[in-house]
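In: Okay, predicted coordinates and the sequence, questions at the end:
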Amino acid sequence: MDIDAQGAPYRPDPAILLLAPWLADPVRPAAFPEARVRWRNDRWASAVGLGGMDDAAWAARFARFEPLAGNLPQPLALRYHGHQFRVYNPDLGDGRGFLYAQLRDGAKDAGGRLLDLGTKGSGQTPWSRQGDGRLTLKGAVREILATEMLEALGVNTSKTFSVIETGEALQRGDERSPTRSAVLVRLSHGHIRIGTFQRLAYLREDEHMAQLVGYCLAQYPGPLPPVGAPGRDEPAVILLHQVVERLADLAAAWMVAGFVHGVLNTDNMNISGESFDYGPWRWLPAWDPAFTAAYFDHGGLYAFGRQPEALHWNCGQLAVALRLLADAPPLIAALERFGPLYQAALARRFAWRLGIAPGALDDDMALVAAAERQMRESALSPDAFFAAHRGGTAPPEGAFGDIVAAREPVAAPLDLPVPTLEIAEVERVWAAIAEHDDWAPLNDKVAAIRALGRALGPAPEPAPTLP
């Protein structure tokens, strides 16, 4: 293999092959007329042992999808169902993407995570329905921006690993067409969705459901439920507790980031608690719970302020699916933890982004409420608000100022311009590419976002569940 790994060693681990006969369909990638490497996430490529490829080798792997050594012999399109805007759809699955490879970011016996390389825009599959299986270059650029900013803001997110322009002209109703095409590869902590479990429940495949639960517990390990929780030793109940913990933290992370995902269907929910599958996302221009990202979300189902509710509802659909293996009461008990876990995560992350010491939960929730009022009254965007108050630097203002002044600063003020991704800025970056093939604004924006991430430091970890 012509990979001269830099950084960590390459550790292939195609664990999904044990489930593939009933979980996925082997597929072939599209034959693209061109393969122009536009984006390489060399930071993460180095972390998983794929950092030494030149552009020709990179294109061979991430545009033509020649197999990686010791990995999947052929890409797999995963099968799943899902609720789409609360309407159940059994006619889903990977329609323009597939699982290309699995590998670890460390030795398995030392806690190295199983990671997936999955695609978007790699061609048609048995689940494409009437779609062309392609991705626009603009969609790929938007995903680079979203994942980089979310990573900088401490959100558990997939990473945009590769973007290659493919030389096709695409027709789209939501972009000026014809528009340029691309194939994207994302690095993520698994592609098992809530909809994956829903499909098995729909088909009453209880043996496969038990195997899938076991796979998830083994590959995405987490804490046991709290002492005294009913069904604490049942695998399905353990998994639901872990997913509830992860998605409660994810909902809080989005809210503190001022991020609106846009399409929180159950087929877009990864059981590892990782944000992914970016479509009509937006960053808030001002603190507005009713702000929506998707132009087709006419009822505001997935509005900014309803995202925690949406993730809780999706956890409920996982619980319904797991009824194939477990009784209702212990699953309901797991779901009831979502609200308190969300509040704790919101308080913890708010204090982190403000750069002040956390306090008691009631005090921190008062801080959150006061900060929200302050953002509404000041009309500042969340990015500008948090930057202004980082480390308690802004003059005290009202109830919010009094609370912040009483807290110990634990982080230095941000001594750099704070990048934003409001829609006008995203369009500016794209216009340079679309009109002049100028990638400098994108590269400059990513550099600024990564500088922000270094200045903020890692987000706080969730409090450990009692053994």
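Out: Noted; the coordinates are in hand. Since the structure is predicted, the reported quantities are computational estimates derived from the model, not experimental observations.

In: From here on, just use CA atoms for contacts and neighbour counts.
Out: Fine.

In: for whichever strand or helix holds Val429, packing partners?
Out: Using DSSP states H and E, Val429 sits in helix 423-436. Helix 423-436 sits against helix 137-152, helix 440-456, with contacts defined as 3 or more C-alpha pairs under 8 Å, 6 or more residues apart in numbering; DSSP states H and E.

In: Could you list every helix and strand in contact with the longest one?
Out: What it means is helix 440-456. Applying 3+ C-alpha pairs under 8 Å, 6+ apart, we find helix 440-456 packed against helix 137-152, helix 423-436.

In: quick one, it and helix 137-152 angle?
Out: 10 degrees (axes from the mean of the first three to the mean of the last three C-alpha atoms, to 10 degrees).

In: now the angle from helix 440-456 to helix 423-436?
Out: In terms of direction (the same axes, to 10 degrees), helix 440-456 departs from helix 423-436 by 140 degrees.

In: and what of the first one?
Out: Here the directions of helix 137-152 and helix 423-436 differ by 140 degrees (the same axes, to 10 degrees).

In: Identify the residues contacting helix 137-152?
Out: Here helix 137-152 makes contact (C-alpha atoms under 8 Å, 6 or more residues apart in numbering) with 156-160, 163, 165, 179-184, 257, 278-279, 281, 421, 426, 430, 446, 449-450, 452-454, 456.

In: buried residues in the host helix or strand of Arg38?
Out: In the assignment (DSSP H and E), Arg38 maps to strand 36-40. Across strand 36-40, burial judged by 16 or more other C-alpha atoms under 10 Å covers 37, 39-40.

In: Which helix in the chain has the most residues?
Out: Across the chain, the longest stretch assigned as helix under DSSP state H is helix 235-257.

In: burial of Arg428, as a residue count?
Out: For Arg428, the neighbour count with other C-alpha atoms under 10 Å is 13.

In: returning to that earlier point: tilt between the strand holding Arg38 and helix 137-152?
Out: Interaxial angle, strand 36-40 versus helix 137-152 (the same axes, to 10 degrees): 20 degrees.

In: immediately after strand 36-40, which helix or strand?
Out: Per DSSP H and E, the first helix or strand lying C-terminal to strand 36-40 is helix 42-47.

In: just the strands in the stretch 351-467 of the chain please.
Out: Using DSSP state E, counting those that start in this stretch, no strands are found in the stretch 351-467 of the chain.

In: Use this one as the comparison:
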Amino acid sequence: MSTAAPSPARTSTAIAGFENSFAAALAPLTTPWRGADVPDPTLLVVNHHLAEALGLDSADLCTDDGVAVLSGAASPADAVPVATAYAGHQFGGYAPLLGDGRALLIGELSDAEGRRWDLQLKGSGPTPFSRGGDGFAVVGPMLREYLVSEAMHALGIPTTRSLSVVATGRNVYRDGAEPGAVLARVAASHLRVGTFELAARHSDLLVPLADYAIARHYPALAELPASGPDNRYLAFLGAVVERQAALVAQWMLVGFVHGVMNTDNTTISGETIDYGPCAFLDAYDEDAVFSSIDHGGRYRLGNQPSALKWNLARFAETLLSLLSPVPDDAITAATSALTRFDESYDRHFRAGMAAKLGLTDPAVDRTLIDELLTLMQDHRADWTGTFRALAEELRGDPAPLDEVLARDVSAPWLARWRAALSGRGVPAGQIADEMDRVNPVYIPRNHLLEAALRAATAGDLAPFERLLDAVTHPFDRRTEWSDLAGPAPASFSAGFQTFCGT
């Protein structure tokens, strides 16, 4: 995959301690590269808590040298930045070569517990994989990814995280001129199903890639044999299926619509990645689609588990030669691993819904869950607000629930719910408190996020910073954030769309 890189960027010691294990182990899947020059870098936001967790000094990141690294204009002295190659199925169609068209993997940092984290720059300029694109990004989408990824982390959902956003001082042309920006993204790794789809076409790369992924994300499996009925690659497939089933269940539990669930956006680590056309629900709607490019609703809310399972089938196909030398046996083994997805997803979703409803038994009657979802769908009840309102119902305040579901339609279901709760023998107030610990008050409401991004693009970061503060404390109701808790006006939601930002 390598090609001639541009002349080396200037180096900096503002960030140090990098390793480059992926590039060293799998050089054919990388191309050494450098970021574009940055006319006028300005640090817009930096994640001090994440920097500390990575062993970085926030003060160093805020210096001119630190900002130069975070913008891609300079490289750490001990890093070898690369653009990585991968393939992918995008909306069901196979693209044999995609790769980092506007990103650079700077290298890997280790935290205090020895865990390895990628640092990648997004929007740092064109690479050999840009496919005609300019390789740049703009302020709005990069701040969107920063805020939404940090909100997901605060909700306890596995996700890539954001270290910083730097404005570049370069105009980037989309519908018109917009201010350019670079996001520094932190991930357990950037290995994707699409990485395996590319490696599967190169027989000498598949085993090293699989062994690298196992060592990095599932080290307990590394001791298993490389062949036989219980080989490590079959266990690896099963482990990825389990993590991804758990992940998509968590998305569904918070009303998150990813929007672009292509195989190149399905991670081997089980983290959420790529926050371009994503959105959170206001009114519950299984057919909710926000992405401007998802014309057929392939990645609508209710289809997310099926879409994820389809992606995992593509992953399983890449591993067939490692599962067994006998094709029929390999297919049987892969099929068996994939069939566990549905059970795993249902188990995670059911347990999550039980907690949201104050029921500790993960074997809660699924009918009770399904009837609530039907009520919410039929009456367009606010997803996030309904569960907090149910807690207030237990505290003796019916008004919040009556605002989202009329009493005459909710009463029969409420009676069955209260009957289920009574079996716990726990005071209602205690159950309400438990519910509040898993049901957020604040999510990145679409109208609030759009308003904050417009203001930030115009130079006013205050609304963004206020919303970021709220969504990173999602369970703590505060009077000063009361205007951040409600859904968008119907006039906003009716035509709302999200975009990839490319």
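Out: Right, received. Where do you want to start? All of these numbers come straight from a predicted model, not from anything done at the bench.

In: Need the TM-score from the superposition.
Out: Scored against TM-score structural alignment, normalised by the length of the first structure, the superposed chains reach a TM-score of 0.86; 433 aligned residues with a C-alpha RMSD of 2.6 Å.

In: returning to what we had before: show me the one of the helices and strands packed on helix 423-436 of the first structure that comes nearest Gly222 of the first structure.
Out: Minimum separation from Gly222 of the first structure across these (C-alpha to C-alpha) falls at helix 137-152, 21.1 Å.

In: compared with the second structure, how much does whichever helix or strand comes after the longest helix of the first structure deviate?
Out: Following helix 235-257 of the first structure in sequence order, the next helix or strand is strand 259-260 (DSSP H and E). The superposed strand 259-260 of the first structure is, by mean C-alpha distance after the TM-score superposition for the first structure, a mean 0.6 Å from where its aligned residues fall in the second structure.

In: Tell me which stretches of the stretch 201-350 of the second structure form strands.
Out: Applying DSSP E, counting those that start in this stretch to the stretch 201-350 of the second structure gives strands spanning 256-257, 279-280.

In: quick one: the last one aligns where in the first structure?
Out: Against the first structure, the aligned range for strand 279-280 of the second structure is residues 282-283 (TM-score structural alignment).

In: cool, and the first one?
Out: Counting by TM-score structural alignment, strand 256-257 of the second structure lines up with residues 259-260 of the first structure.

In: need the longest strand for the first structure.
Out: Using DSSP state E to define each element, the first structure has its longest strand at strand 159-170.

In: what distance separates the very next helix or strand once past that strand from the centre of its chain?
Out: Where DSSP H and E defines the elements, the next helix or strand beyond strand 159-170 of the first structure is strand 179-188. Centroid displacement of strand 179-188 of the first structure relative to its chain, using C-alpha atoms, centre = their mean, to the nearest Å, is 15 Å.

In: Strand 179-188 of the first structure vs the second structure, average distance?
Out: Here the mean offset of strand 179-188 of the first structure against the second structure after fitting is 0.7 Å, by mean C-alpha distance after the TM-score superposition for the first structure.

In: which strands and helices sit next to the helix or strand that that strand is followed by?
Out: Beyond strand 179-188 of the first structure on the C-terminal side, the first helix or strand identified by DSSP H and E is helix 194-202. Packed against helix 194-202 of the first structure by the contact rule (3+ C-alpha pairs under 8 Å, 6+ apart) you find strand 82-84, helix 206-219, helix 307-322.

In: and the ones you listed, which is most packed in?
Out: A comparison of those by mean neighbour count, using mean count of other C-alpha atoms under 10 Å, puts helix 307-322 on top with a mean of 22.

In: That one to helix 206-219, inter-axis angle?
Out: 130 degrees.

In: gap between Pro398 of the second structure and Phe475 of the second structure?
Out: Distance, Pro398 of the second structure to Phe475 of the second structure, using C-alpha to C-alpha, to the nearest Å: 20 Å.

In: Between the two, which has more neighbouring residues?
Out: Neighbour count, other C-alpha under 10 Å: between Pro398 of the second structure and Phe475, Phe475 has more, with 20 against 15.

In: Settle this for me: that one is touching Val441, isn't it.
Out: Yes. Here Phe475 of the second structure reaches Val441: they are 5.5 Å apart, a contact under C-alpha atoms under 8 Å.

In: about what we covered before: and the strands of the stretch 201-350 of the second structure: which comes nearest Arg424 of the second structure?
Out: Nearest to Arg424 of the second structure, of all the strands of the stretch 201-350 of the second structure, is strand 256-257, at 30.1 Å by C-alpha to C-alpha.

In: Which other helices and strands does that closest one contact?
Out: On a contact count with 3+ C-alpha pairs under 8 Å, 6+ apart, strand 256-257 of the second structure meets strand 279-280.

In: what's in contact with the strand it packs on?
Out: By C-alpha under 8 Å, 6+ apart, the list of residues contacting strand 279-280 of the second structure from outside reads 254-259, 290, 443-446, 498.

In: And stretch 87-102 of the second structure, by the same measure?
Out: Outside stretch 87-102 of the second structure, the residues that reach it (C-alpha under 8 Å, 6+ apart) are 83-86, 122-131, 133-137, 193-198, 260-264, 294, 298.

In: Number of residues surrounding Leu135 of the first structure?
Out: Burial measure for Leu135 of the first structure: 25 neighbouring residues, criterion other C-alpha under 10 Å.

In: Look up how far Ala182 of the first structure lies from it.
Out: Leu135 of the first structure sits 6 Å away from Ala182 of the first structure, going by C-alpha to C-alpha.

In: what's the helix or strand for the residue in the second structure sticking out farthest from the centre?
Out: What lies farthest from the middle of the second structure is Asp408; by C-alpha atoms, centre = their mean that is 38.4 Å. Assignment of secondary structure by DSSP H and E places Asp408 of the second structure within helix 407-422.

In: helices and strands around that helix, which ones?
Out: So helix 407-422 of the second structure, by 3+ C-alpha pairs under 8 Å, 6+ apart, packs with helix 366-379.

In: Next, the buried residues of the helix it packs on.
Out: By neighbour count with 16+ other C-alpha under 10 Å, helix 366-379 of the second structure contains the buried residues 368-369, 373, 375-377, 379.

In: Strands of the stretch 1-150 of the first structure, start to end?
Out: So, for the stretch 1-150 of the first structure - with DSSP E, counting those that start in this stretch - the strands run 24-26, 36-40, 76-78, 82-84, 87-89, 99-104, 114-120, 135-136.

In: Any idea which of the ones you listed gets closest to Pro441 of the first structure?
Out: Between Pro441 of the first structure and the strands of the stretch 1-150 of the first structure, the shortest gap by C-alpha to C-alpha is with strand 36-40, which sits at 13.3 Å.

In: so the closest one matches what in the second structure?
Out: Using TM-score structural alignment, strand 36-40 of the first structure lines up with residues 42-46 of the second structure.
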